[in-house]
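Enquirer: need a 3D model of the sequence below.
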Amino acid sequence: MKEKILFVISLLFGLMFINSGLNKFFNYMPIPKNLPESMMKLMGAFMEINWLMPLIAVAEIIGGVLFIIPKFRALGAIIIFPVTVGVLLTHIIYAPSGLPIALVLLGIEIWVIIENREKYLPMIK
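Expert: Got it, this is the predicted structure:
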């Protein structure tokens, strides 16, 4: 039962990041009108660094796909972890209204990392 719940949550988590990554390339989701001014400035600064958003998008897409596949979930979690931390920090500093979903994403990420901890041990030995 635990494996089925983890798979469904991982599927939703992975699809969310795949969608976010694809949106960075194709811009099919509109930007909310009520974003704080500081958040708009931050996004503008990110867009000035030409390579940053494509890099984040590729990490989100690859990490999201790997996160869905049980065999590669541990690798997907490591790829997506810096992005998740960035999302969390962005919402803590610039847009606290998105903090609950950022905390849920971080919780899922930590759960998957803990479930796969034995796969990470060779990296730290």
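
Enquirer: from here on, just use CA atoms for contacts and neighbour counts.
Expert: Noted.

Enquirer: how near is the residue nearest the centre of the chain to residue 118?
Expert: Relative to the mean C-alpha position of the chain, the nearest C-alpha, by C-alpha atoms, centre = their mean, is the one of residue 84, at 4.3 Å. Distance of residue 84 to residue 118, computed by C-alpha to C-alpha, to the nearest Å: 21 Å.

Enquirer: please provide the structure for the following sequence as well, for comparison with the first:
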Amino acid sequence: MKKTILFIICLIFGLFFINAGLNKFFNYMPPPPPKDLPEAMQKAGAAFMTIGWLMPLTGIFEIIGGFLFIFGKTRALGAIIILPIMVGIVLTAIYQAPNVLPLALVLAAINVWIIIDNREKYLPMVR
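Expert: Next up, the predicted model:
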């Protein structure tokens, strides 16, 4: 039962990031109207769009990390790939969009849980 619940959580988490990554290439989810976004977030979005390679690079890492997160053998690597993206999501939620902070914290908790659960796989890197 525990393995099934873990797989479902990791599947949803992985699909969430795959979807976010694919959206950076195909733009199938419309962004919110600018009037609904805080001014700081509008400026940050404009800055990211000015750097043309940043969003596709983030999208590639979200897609790869999401796929790796789904499967048990590669989940530890997927969690590490997604970690810097997750830090950015949480910091953005804290400083610019506090209404999405609960979702960001749940996603961060899942990612940290998987990292802690697979800590023995990371030990050879730090020895």
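
Enquirer: thinking again about what came up before, my guess is the residue nearest to the centre of structure 1 meets residue 102, correct?
Expert: Yes: counting by C-alpha atoms under 8 Å, residue 84 of structure 1 touches residue 102, with 7.5 Å between them.

Enquirer: please tell me which residues of structure 1 the helix or strand harbouring residue 113 of structure 2 aligns onto.
Expert: Applying DSSP states H and E as the criterion places residue 113 of structure 2 in helix 101-117. When structure 1 is aligned by TM-score structural alignment, the counterpart of helix 101-117 of structure 2 is residues 99-115.

Enquirer: which residues of structure 2 does stretch 71-88 of structure 1 align to?
Expert: Using TM-score structural alignment, stretch 71-88 of structure 1 pairs with 73-90 in structure 2.

Enquirer: return the set of buried residues in that stretch.
Expert: Buried residues in stretch 73-90 of structure 2, defined by neighbour count with 16 or more other C-alpha atoms under 10 Å: 75-83, 85-86, 89-90.

Enquirer: could you do stretch 17-30 of structure 1 as well?
Expert: 17, 18, 19, 20, 21, 22, 24.

Enquirer: equivalent analysis for stretch 44-60 of structure 2, please.
Expert: Of all the residues in stretch 44-60 of structure 2, those buried under the rule 16+ other C-alpha under 10 Å are 55, 58, 59, 60.

Enquirer: any idea which element the counterpart of residue 15 of structure 1 in structure 2 lies in?
Expert: Alignment note (TM-score structural alignment): residue 15 of structure 1 maps to residue 15 of structure 2. According to DSSP H and E, residue 15 of structure 2 maps onto helix 2-26.
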